[in-house]
Structure formats: C-alpha cells, structure tokens
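Asks: I would like to see how this sequence folds:
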Amino acid sequence: MFHIDIQKTERFTDEKALREARKTVQQSSEDLDNRTGKGSGWLGWQDILQKPNDALLENMDAIGAEIHQKADVFIVCGIGGSYLGAKAVIDALKPEFDDSGPEIVYAGHHISGRYLRQLIRHLEKPKSDGSPKQVYLNVISKSGTTMETAIAFRVLRKWMHDQYGDEAVSRIFCTTSKDGGALNKIIKAYGYRKFILPDDVGGRFSVLTPVGLLPIAVAGIDVKQLVYGAVSAYQDLNKDRSNLLDYVSARYALYKNGYAIDLIASFEPALTSMGGWLQQLYGESEGKNGKGMFPAVAQYSTDLHSIGQMVQDGPRNMVETFLVVDDTGQTVIIDKDNRNYDGLNYLSGKSMEHVNEKALQGTQQAHLEGGVPIFTGYMSQLDAHSLGYAIYYFELATAIFVYALDENPFDQPGVEAYKKEMYHLLGRNNG
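Replies: Model (predicted):
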C-alpha cells in the first residue's frame, strides 16, 4: 500500500553507522509502543485507529454531504495542522478544475488583509445566474486565540451574520477542544455547531479527526476509506515495521553524518500539498535544541527549472524524499504530428505518464550521481485508502525519528517565540 525504498541512500552510509542507527531507532520504536517516551500523553492519533469511531465517520460523511450539496463556497479557517492535512488530502483527491460541489478556500493561515478583503469580495460576487453565493465556514482552533485564525474568524463571522442574519448560526462550524479556550466561549454565546479535537491529539497529527475530516467530507471525499486506510497501516505496522524502521534508520544515519535538509519532492502536482503537510509534520516535530533536518518542498519537473541547479551542484547537505504514485488512473497519449516542428514524434503513441516516469528516473539518477541520497515513497494508487495509509506511515516514522533525537515529537515550544515578540509589539498586555 505504501513503502519507502532506501536503496539510493546506501552508498552514503556504512554498515556500522546503519547498525548503530537501527539500534537507536529500534529502542525509540519500543519507547513509543510502551508509552515511555517524551510526550506519551499525546498518542491519541494512534488510539483513534485502534478503535475507529464509525458513528463519527458517518456523521462527518452526512454533514459533509449536506454542505457539499448546499454550499457554493466552503471556508476552512485555520493555520498549521488545522488546515494543512485537509488541504493535502483535498488537493490529492479532488480532481483539478472540478466545479462539482463547493469551492474550498482557506483563511486564517496568514495575516494578509489584502487576501482577506479579496476573499470577501469573491464571496460577495454573485454567481453567473445573478444569485448570491451560498457560503459555509469551518473555523478550526484548539485555543481559539491563535492570532492568524482568530482575526480571520472575527472578520468572517461578522460577514456571515451581516449576510445571513440568524441563519449564519447554521452555516458556521467550529472544531476545537472539548472544554476551555476562547472558541468554546464563542460557541456558547452564538450557538454554533461544534466538533471536538481530542485533547491527546496535536494539530499536525489531527488530519484523521474532525479537524481534517469535515473539510475532506465537504469536498466529496470518502472519509471512511481515508481513515480505514490509516487503520490498515496501523494494523500492518504493528505486525511488521521493518520497512519503516529501515527508512527511519537510514534517515537518522544520514542526519548523524551531517545531512541537514530533507527536500520533499514529487512529479505529481496533486501531491504538492502532501509535501506541505509533511513539511509541518517534520519541521515542528524535529526542530528542537539545534536538532533535526530542515524540510523543504519541491514540485518537479517545474522546480527543476528553478532550484534544480542547487540540488544538483549545491552544498552536499541535502537528502531528497520523493513521493510517487504507481497508478494515477489518468493520462494523455501524445499524438503524431506529420510536420513534427517540435521534434516530439519520437514520443508519439506514448503516454505523458510514461514521460513523467522517465523524468523521475532521470532526475533521481542525476541527483544521485551528484551526491544526493534519495528516498522514494511509493503509493500504489491515488485514492483515499492509499493516502490514509501513507499518512499514518509518516506520522509513525516521524514520532520514532524524533525519539531517536531524544526530543518530544509532540510539542512545539519554539512556535511561541515569534508570538511573544509579536504580542509585545502589538501591545497585547495593554488591553
């Protein structure tokens, strides 16, 4: 269903380093299973797969289908793990240029007034038949006070009430913690519908909770297939974790050997946002006390024409992690052109997927010869089940890798540093 090939990393480590890495990683895996590692109270992302909540999935599917039918625009208002997981799945599985169902847009993931003003203008622009757009809003925040999300929600909440009056209450959905926090106070005051993010699940591990499931269901994607793909991974990796531990061990050995950047790349544009989700999963989990690999994202072959030179001939402190789909299910056949001005007739009769695959293989070989260790993650199909499987694989691998670093995979103390300085400059303590 999903596995990672490490063969193109082997020349960059030796057997002794790999043995030592595997020993450390094996202990980290046991610490995770025994719940003796740091942050062991934040393992709810595993618990939800041990006993899947079918009633919740059916509820998400029913509400998502209702909004899917009624809405023209569905706003996902959140930042970090509150939207990246949902965006990764939606971008991977919702067909490009598909105008069925609502347009999914995002807010609260930065502090650009220009963007928010233009979003509101877009919402206010009538449909082609002259009727107003039907808009629904889902705000996602455990605390309700994260600056980016809270500002956007305040502005959009007012717009919704101005636009729809009392009906706005039935169009606004809040995903937050069970108790406490500013968002729960707002829910109580206005009567918005609420979905709960379990207290023991951190944001970047929350895509398989209502945080991700509601937007994904609204997009028309089968959330049960997604979650049960992750359940399959949970069960499989409890029985046999050898491939995953090989991957984590090789990555850890390379890290110990001075490799400091992990470039997450794909030749399939639908997986670019998956790279964005992984960027947060890796970055917030690993980056502590001067440790971890810096995660970056590239979309090939597009970015081969921008950063390809740096990857090929730049500093040799980078690994690449490729995300590959064995069967995308769609392609285009290249026709013969009698005049052949572009010189492409040697490709006539071949599919674009064939060309893309050769571009992948050629890029990997060139980068390998240029001194870049390469991991390749293979997904059998681009569907909900396979994507759910890959999500859990990466969550588990991340937790074990960070335990090997002797850090807590589930906190992010450094994120508070910019907030502290920002709040000081804004005069937050002055009321």
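
Asks: only C-alpha atoms for contact and neighbour calcs from this point on.
Replies: Will do.

Asks: who are the neighbours in contact with the residue nearest to residue 292 when sequence neighbours are not counted?
Replies: Nearest in space to residue 292, with sequence neighbours left out and distances taken as C-alpha to C-alpha, 6 or more residues apart in numbering, is residue 286 at 4.8 Å. Shown here is residue 286, whose contacts under the criterion C-alpha atoms under 8 Å, 6 or more residues apart in numbering are 292-293, 402, 405, 407, 409.

Asks: please tell me how far residue 382 sits from residue 397.
Replies: Between residue 382 and residue 397 the distance is 21 Å, computed by C-alpha to C-alpha, to the nearest Å.

Asks: likewise residue 351?
Replies: Taking C-alpha to C-alpha as the measure, residue 351 falls 34 Å from residue 397.

Asks: neighbour count for these two, which is higher?
Replies: For residue 351 versus residue 397, neighbours defined as other C-alpha atoms under 10 Å are more numerous around residue 397 (21 against 16).

Asks: in the helix or strand hosting that one, which residues are buried?
Replies: Here residue 397, judged by DSSP states H and E, is contained in helix 384-404. By 16 or more other C-alpha atoms under 10 Å, the buried positions in helix 384-404 come out as 384-393, 395-404.

Asks: just the helices in the stretch 201-350 of the chain please.
Replies: Assigned by DSSP state H, counting those that start in this stretch, the helices in the stretch 201-350 of the chain fall at 210-218, 223-239, 242-256, 272-286, 308-313.

Asks: please give the structure of this sequence too, so both can be compared:
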Amino acid sequence: MQHEPLRFEPGNLYSDQVGANGLSPSCLKALGPSLTTAHSAIHTRVASGELPFLRLHEDRATLERVLEAATAAQSRFDDLVVLGIGGSSLGGRALIAALGGAGLRVHFPDNLDPDRFGALIDGLDLDRTQWNAISKSGGTLETIAQLLVVREQAAARLGSYGALASRLVVTTDPNKGFLRRLARRDGLPSFEVPPGVGGRFSVFTPVGLYPAAAAGVDLEGVFRGMAWAAERLASPDPAENPALAAAGLLYSLDAEKGRPVIATVPYADSLRATAEWFAQLWAESLGKAGRGPVPVTAVGATDQHSQLQLWMEGPPNMVVAFIEVDRFERSMPIPPADLGDDPDVAWMVGHDMGHILRMEKRGTAEALTQAGRPNLTWRMPAVTPESLGAWMLITQAMTAYAGGLYGVDPFDQPGVEAGKVIARRLLSAR
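Replies: Next comes the predicted model:
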C-alpha cells in the first residue's frame, strides 16, 4: 500500500499537553507487562483458531463466494433488506454508509417498530427485493419476527410462501438454530458465521460483507486495509501496534484519571454509522462485573452545537476520540458571490467546505487541550475502503486487548440474556 490508510495521534492525552488531567508520557512503559500479557492472551487464541476475527482477511474463499452471490443479486434485484439487529446489522450498515457504491439499495430496519417496518415493506417491489436474515444463534427474536411477517407479505403479494425462498439468503450458525433448519428445509442459499466470531466482531464475515458487497462496496480495498492493520497488530510493542497503545491509554485514563467515557467523533457524515458500530463493540465487550467504559457517539461539526459545552466544562470523566479526514471526495469552495466583501463572510470565502470542517475539528481539539480535556485523533487520508478496513480491525483488536486490562471476557455478554428470557416468558403467557 503506497500510503498509510490510518494514523493514530494520541499526543493530547498526555500531561505535557493537558496538564494534571493527562497521563505521564511513560505510562505505556509502566503498563508494559500488562500490555504484553493482554496481547499474548488474544494472539495465542487467534493463532489456535479459537478467535478467528483478526484473520478474516485471509479467508479469500468466503470473500469470493460473497462477491459472486452479490453480483448475481445485482442482476436480479433492486433492493436488499437486512433482517438483523445489533451486531447483525451495525457493521454492514457502517460499511455501506461510508463506502456504498452503485449496487442495490440496502435497508436496515434493525427494530420491531411496526410503523417503520410496515412502511418499508409497503414501499418495496417485493418481486425485485432480496432479504438477508442474519442471526448468529439462528433464533434472535427480532430477526425471526421480521422474517415471519415478510413471509406472510410475500405469500399475499407474490402468490405463495415459496415465493420468498428464491429471494431469501440466510446468514447464521453453520450447524444449529432455527435459521439453519429453515435453510436446510427450503434449500435456501446461506452463509456461515464462523464459530468463535461473536456478532459485534462479525463485520468482516458474511454478516457485514454480503450486504456491503450487494451495495457495491469495494471489499478488496477493505481487505487490503485489514491486512495492513494485521501487520501492525502482530507486534506486542505499543509503539508499533496502535490498537495496543490505544487500549492501554484509554484504560489508564479510566483507571488513573477517572475518565471512563469515550466520545467517538468523526468529522465526516459518512462515518456516523461507524461510530455507532464502535459504541456497541466497546460497550457490550467491556461493560461487565460492575465496571467498564462508556461509549458516546457524536458527529463533527454538528455536535459542536449540542455536546461541545459538555466536553469543555462538564464532569471531568470523558475522553474525546476524533476521526479526522484529510480529503473529501468532492470539492465545494465557498464562492465570493455578491456578499463576499461583508466582514462577517469574507474570511471564509475561497475556502473549501472540507477544509473548513477540518479546521473546525482542529479548533475543537485545541480548545479541549487548552482546557485540560484529554483527546486523541484517528486520522484518515480519506474515507476509503482501506482506511475503514484498517480502523475497524484495529478497534476490534483494541477492544479485545482492553478486555484483558479490565479483567473481563470481551467476547461474552451475560447481561443481555436475562431480558431475552423474561421477554420470551411474557410473550408465552397468552
């Protein structure tokens, strides 16, 4: 790769920039043994095949199968509806929002709101619509409920229950669960969620790849970014591994400085869904045993006008993680027109909108730094498949490493199950 797709800039987390609220410049060295242990614990399991999520870029066979299926779908359908929720939806949505191309229109209803879901179905040509039911377990309540409604709608509008079979793709466990049984019974095309890959780590499995490919995302570029990131993740040295450095710094700011809240703030609208994807990854992986960091999402410059006051003068419990984009696809300079000589306008005339957005980010970062508020920056040269693939893999590794530092298992979610059990009991009490 000719240019680095991503840079990690943590300078404004240190005490020489933000004073007593920041970390000692030697904090990563002091944390060294813990970082080494956290890195080794994850990569030993990756090497054994127990945790394949950091090596998915090596799975060319799955990528080629996904691309082949997506090409076939593009020749037959206009729309794809993803029936999934949480990790079965957020990753694909993030890839498409940032990188979507000239493929199918992809919809992520992502909930059981009957008004929204019904309006979506009403507006679709069901003959020209494909459905992708995604559930790692094969029995997620929301996904199965959506699927049963769609099956009835297809029967009513297309003439038979069988009409859905040629328009449905299933992504689920390779061996068990309702969706796998349905796929076998009806001969449905299907993809597998690899064992050992949880939903929030599944964006680079067919869970995220198939919807993205159908939308026209350049997955070859995404895989190049993943490979670039994987080279850096192999190192146990935080000076060479940005995920390990970031995990150590964010953990230290929580443990030493009482800053458990991390606000992820991309200065690009196309990355809004990426920040939302990260929020699930961070919260569900680390919020356990009465502790854990708290993710917040925002978008610059929009949320300078809603959240910045809190960041600047609110409780000293937050770290702001910016994503800055050096170059946008479009150039939109501010024209002089007939108002360019007004002193309230003249200073911005001639600047490109993207440049203004970058300066707003830099101004916000500098203001936070001067106020003693720790902040870091992830810098992308542009929103490209390579940069997004690199960032998403690095933040997955960062989350896994942080689990070791916090002393929790980042790959389970025991707190989620109780609500599911109660909901099923309530629904069964007819």
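
Asks: about what we covered before: counting neighbours, which of the contacts of residue 286 of the first structure comes out on top?
Replies: Within the contacts of residue 286 of the first structure, residue 409 tops the neighbour count with 28 neighbours, counted by other C-alpha under 10 Å.

Asks: SS state for the aligned partner of that one in the second structure?
Replies: Residue correspondence to the second structure (TM-score structural alignment): residue 409 of the first structure is matched to residue 410. At residue 410 of the second structure, secondary structure determined by DSSP: H, G, I helix; E, B strand; the rest coil is coil.

Asks: I figured residue 410 of the second structure hits residue 399, correct?
Replies: Yes - contact status for residue 410 of the second structure versus residue 399: in contact at 7.3 Å, counting by C-alpha atoms under 8 Å.

Asks: overlap in contacts of these two?
Replies: Common neighbours of residue 410 of the second structure and residue 399 are listed as 285-286 (criterion: C-alpha under 8 Å, 6+ apart).

Asks: which contacts among the contacts of residue 286 of the first structure does the second structure share?
Replies: Mapping the contacts of residue 286 of the first structure onto the second structure (both residues aligned by TM-score structural alignment, their matches' C-alpha atoms under 8 Å) leaves 292-293, 402, 405, 407, 409 still in contact.

Asks: ok, back up a step: not counting sequence-adjacent ones, nearest residue to the match of residue 409 of the first structure?
Replies: residue 285 (4.2 Å).

Asks: burial count for that neighbour?
Replies: Residues near residue 285 of the second structure, counting by other C-alpha under 10 Å, number 24.

Asks: residue 178 of the second structure too?
Replies: Counted by other C-alpha under 10 Å, the residues lying close to residue 178 of the second structure total 16.

Asks: show me the residues around the corresponding residue of the first structure for it that make contact.
Replies: Matched by TM-score structural alignment, residue 178 of the second structure corresponds to residue 182 in the first structure. Residues touching residue 182 of the first structure, when contacts are defined by C-alpha under 8 Å, 6+ apart, comprise 143-145.

Asks: select only the buried ones of those residues in PyMOL?
Replies: The following PyMOL selection, which keeps only the buried ones among these, applies the criterion 16+ other C-alpha under 10 Å:
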select buried, resi 144
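
Asks: tell me the one of the contacts of residue 182 of the first structure nearest residue 71 of the first structure?
Replies: Proximity of these to residue 71 of the first structure, judged by C-alpha to C-alpha, is greatest for residue 144, which lies at 24.5 Å.

Asks: my read: that closest one touches residue 152, true?
Replies: No - the pair residue 144 of the first structure and residue 152 fails to qualify as a contact (C-alpha under 8 Å) at a distance of 11.2 Å.

Asks: what residue is smack in the middle of the second structure?
Replies: In the second structure, the C-alpha closest to the average C-alpha coordinate belongs to residue 277, at a distance of 3.1 Å (C-alpha atoms, centre = their mean).

Asks: and that one, how far is that from residue 72 of the second structure?
Replies: Between residue 277 of the second structure and residue 72 of the second structure the computed distance is 28 Å (C-alpha to C-alpha).

Asks: just give me the neighbour total for the equivalent of residue 6 of the second structure over in the first structure.
Replies: Residue correspondence, TM-score structural alignment: residue 6 of the second structure in this structure matches residue 2 in the first structure. When neighbours are counted by other C-alpha under 10 Å, residue 2 of the first structure registers 20.

Asks: I'd say residue 2 of the first structure and residue 391 touch.
Replies: No - with the criterion set as C-alpha under 8 Å, residue 2 of the first structure and residue 391 do not qualify as a contacting pair; they are 9.6 Å apart.
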